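**Student:** Give me coordinates for this.
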Amino acid sequence: MKFFYSTIYKIKFLFILLLSPVFMPFVSSQTGGTLDNSFATVGFTSFGFPQANATCSAAALQSDGKLILAGQYISGNTGTLAVVRLTNIGLPDSTFGLNGQVLLPFSNVNVEATTVQIVSDGSILIAGKSNNLPLLIKMSQTGVLSGNFGTGGILSFDNGLSGIIDLILLEDGKLLGCGKKADQFCVFKRNEDGSEELSFGIAGFSCIDAGPLSVLSRMTLQADGKILLTGSLNATATKNDIVVMRLTKSGSLDNTFNNTGTAVLALGNAGTDEVGNAIRVQKDGRIVVAGNFVDSSKTKFIVVRLLPEGVIDTSFASTGSVIVAFNTTKDEAKDLVIQADGRALVCGTTNTGNGSNVAMVRFKTDGKLDPNFAGLGKISSKIGNRANGEVVLLQPDNKIIVAGYAMFSNQNRFMAARYNPGVVVGTNEASKKKLSEIVLWPNPIQPGNKIYVQGNFTSSEQLRIKLTTLDGRQVHNWAVRAPQFENQVIELELPADLYPSAYLMNFYSNSISGGKLVVID
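**Tutor:** Sure, this is the predicted structure:
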């Protein structure tokens, strides 16, 4: 018999729910920097391949919370590109490939995955190299190679690049990649199907002279679409310096950046080397670069911040840069993310003498170490006999994912760990405002009907929507890309077998985390 709510009952439900913590964006009460034991029961997991040492070098989070790991291993004369998907609790996802893995063997040992991107339809893009040529792979959500991309889902091309170093998926579905060609930093653009986008640069390519012994490490985009590259230049015969280049959307050097389009950051003295390994842009347009500082005896983390015009920002750590050591001979910074509250989180590896640990450092917006992160602002996390942190990602609930590889029983395996962020300040009000702007209609609604969602989401952001009971049990979920324009409408079809009751429609993305009441009558 169908159950009907009275108006008073609905108002009572609404009043209780508005006061409930489920309407607030998730803020972890766990100590920042500690392993999250809800992930694989101990906070980390590993995934190995028989009789081979594997290295995970790329990772991405899907909008449904699942984690894609990509890397490689060598067996004989065959290099295999391996892709693994884990559920949001750290278990192999049996709906992906065979037992959660897809293996792609190549007839050479020079195979590497460098970047993973998730397309709006859920398909997966992997960039890297094979036999010193650029490599792009596209597969479906279930791990099947895409027939409408390259040749059977695999695309390799020879434009002089030795591989793809980084790849960005643009809002229009096109691909922006970078790589090295002799002494040049190169950026290329391709269409959704992998074909060249000839309107970019010269026939889809733009190459900038960087000089001998230069290193290209990573790429990112500004909000206005301009392209930022980082790595190092051989400034003198005995010294390497961090470099940041900015290109326009069309691929030419942007001379409004440090007057030349290039900023060479001589941060040490004549006896030191610096290299940029990761680059991100803050919401205010300032540019953060993380990398390595090498002197005569040690390798350390270094983080530097630039103003949008390309000069060092001296409001960051008073000099514009900060060096962090873990009291070992070798600390390597590999990746960087900016939290919603503006704090920078850097991950990498620290040598322990008889192995290595995952290393992370969190900085406040003024460049000082964040004491709310493990008490000291930095952690050295032992996983297996030795571990390397290669990629750092942020979940919508602010929890921290580090992906890389670790040794267990004398075998290198893919590794993923999840850490608690502690309190991420400054995000509640913005998220609450976005949540309050979401409108659902019709509401109440009958099972099986379409419900419409309207809200001020960030343009084309990945959006995960979960329908749960009031006690948190999930009954349905959707993974969608938010509309390109403000206040466009998302259409969702409700399951036909929903029992008449009150539910929560929970929204998760980079800018929102919280729920709205839905009444099924």
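**Student:** Please count neighbours and contacts with C-alpha atoms only from this point.
**Tutor:** Fine.
**Student:** S431 touches S513, doesn't it?
**Tutor:** Yes: taking contacts as C-alpha atoms under 8 Å, S431 lies within contact range of S513: 6.5 Å.
**Student:** more crowded one of the two?
**Tutor:** A direct count of neighbours by other C-alpha atoms under 10 Å for S431 and S513 places S513 higher, at 27 against 20.
**Student:** what number of residues lie near the residue nearest to S250 when sequence neighbours are not counted?
**Tutor:** Nearest residue to S250, sequence neighbours excluded (C-alpha to C-alpha, 6 or more residues apart in numbering): F200, at 5.4 Å. F200 has 19 neighbours, counted by other C-alpha under 10 Å.
**Student:** I'd like the structure of this one too, to check against the first:
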Amino acid sequence: MSEIRASSNAGALDPAFADKGVLSLPLPRIPGDEARCVLALPQSKTLLVIPWLASGPIVVARLNEDGTLDTSYGDRQLGFVELLFEGTEIDRVGFKIGALADGGCVVTGLYGSRGIRGLIAIRLRQDGSLEQSFGNGGVRLIPEEDFRRGTTNVAVRVAQKIENDGNDPSTAQGNSGGAVAEDPDGKIVLVSNTFDSTGRQKAVALRLNPDGSTDQSFNGGFAIVELQGVAHLWSSARDVAVQSDGKVVVCGQYGDNDRRAVFVMRFNSQGKVDAEFNSNRPVTITASEYIDFRSIRVSKTAILVVGEANRSGVNHGLIVMLNSSGSYNLVFNNGAPLFSNLMPGFLYWRQCALQSEGTVIVTGVGRGTDTRELSVVTARYRADGKLDSTFNDGKGFAVFENEMGTHVTDGMDVMEDGRIVICASWLDLNIKSGGWVLRYLG
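**Tutor:** Got it, this is the predicted structure:
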């Protein structure tokens, strides 16, 4: 949860950042043109995770407030660190980044090495150096064998690329990296997806100790998401958040041969399904058409989840606000899911942030009816679920358009003063691609 100091120009691109609020990639000395995730830091700095083009290293770069590289970051004083893993192939799309209480961060994703696939977790100190006490010199590889040891009732393996027959989870879900969060004891919580012994995909949560070892006190280290009282064949984890008491909240999608639906469920600090959450049932939303959750954030009193839902053939952004106990917040949109329809073509939310007075920041992609291209859409909602009229001259949302092609939002975070940082990428009809970092006033 972030504080907010409202600007009189909230919703406008920040003129103090890069080129009138837009930083185009690649950055100097970094031959990678797409940032895959972003983390806002104290002192108005920003971290980016940027894969090099082709098969080079993964770069973590730190920006100053004006968008220039912070040359105090990294041992070579270049403003970035390079992470290269010989003999290990890192998926160059599904990265996540999480802040740590000690000022460092954890970067997660998927890896493959000599026929073994799994999750990778990389822990960096505040200065960009690897935390040597974590895993093997700052890196923990979590192969599928670890999932087998951590599960007593089913054999599981880390989800890889799978085919989509229209009923099972999409390929993008099966190939997504592990979302990451830190708990009050400094332990690191991840979610990913597995397959059980029958070949059905299941969402899974796991917890690491601060040194990267598997935390056996969390259900033996790993817990399969079980949606008690809900009939389903498969489930898929999208994101994870940890509440102030150490309870782990997971959001995702589930379904069977006939439908898709979304869920929010909670584990207690021991990795067991929490009977105190929503009267011992997951929060679920069903739909006759497509629906998905993408991002979850928590505060001391609330749980915010966002995604998308198709209604009458038109894709809407989906926002759900729950109390910390799992019941619907009756103030936000009168206690009902909010289906955003801000663009005449379609809209979906990909990232979210929850601020101190209940204000909601969401970002995603939308399209108008008069263009084939996608635009980055960022909105601010009040605690009652209404668009915030103080954001972007009364509109409540801002649209970033560019002639470069189709746009995708890859990450978003909110700075301490309320400014919104977004990393976005584009792809044109010639299969050329690139990216930006955007910053809006808050």
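**Student:** ok, back up a step: what does the residue nearest to S250 of structure 1 correspond to in structure 2?
**Tutor:** When structure 2 is aligned by TM-score structural alignment, F200 of structure 1 is paired with F134.
**Student:** which residues does its match contact?
**Tutor:** R123, R140, P210, D211, G212, S213 (C-alpha atoms under 8 Å, 6 or more residues apart in numbering).
**Student:** Turn these into a markdown table, columns for secondary structure, neighbour count and distance to V264 of structure 2.
**Tutor:** A markdown table is the format used below for the contacts of F134 of structure 2 (DSSP: H, G, I helix; E, B strand; the rest coil; neighbours: other C-alpha atoms under 10 Å; distance: C-alpha to C-alpha, whole Å):
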| residue | secondary structure | neighbour count | distance to V264 of structure 2 |
| --- | --- | --- | --- |
| R123 | strand | 28 | 28 |
| R140 | strand | 20 | 28 |
| P210 | coil | 17 | 26 |
| D211 | coil | 20 | 29 |
| G212 | coil | 22 | 26 |
| S213 | coil | 17 | 27 |
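**Student:** among those residues, which two are most distant?
**Tutor:** Greatest spatial distance in these: R123 and S213, 12.4 Å, computed using C-alpha to C-alpha.
**Student:** next one: the longest helix along structure 1 to chain centre, how far?
**Tutor:** Longest helix in structure 1, counting residues (DSSP state H): helix 7-18. Put simply, helix 7-18 of structure 1 sits 39 Å off its chain's centre (C-alpha atoms, centre = their mean, to the nearest Å).
**Student:** since we're on D224 of structure 1, how many residues are nearby?
**Tutor:** 9.
**Student:** So what does it match up with in structure 2?
**Tutor:** Using TM-score structural alignment, D224 of structure 1 pairs with D185 in structure 2.
**Student:** What of Q339 of structure 1?
**Tutor:** Checking TM-score structural alignment: Q339 of structure 1 goes with S299.
**Student:** Burial check on that match, number of neighbours?
**Tutor:** Neighbours of S299 of structure 2 (other C-alpha under 10 Å): 20.
**Student:** Do I have it right that it meets M1?
**Tutor:** Yes: at 5.8 Å, S299 of structure 2 counts as touching M1 under the criterion of C-alpha under 8 Å.
**Student:** shared neighbours of these two, anything?
**Tutor:** Joint contacts of S299 of structure 2 and M1 (C-alpha under 8 Å, 6+ apart) are L354.
**Student:** dump the residue contacts of the closest residue to L48 of structure 2 other than its chain neighbours.
**Tutor:** Among residues not flanking L48 of structure 2 along the chain, V38 sits closest, at 4.7 Å (C-alpha to C-alpha, 6+ apart). V38 of structure 2 makes contact with T46, L47, L48, V49, I97, G411, M412, D413, V421, I422, C423 under the criterion C-alpha under 8 Å, 6+ apart.
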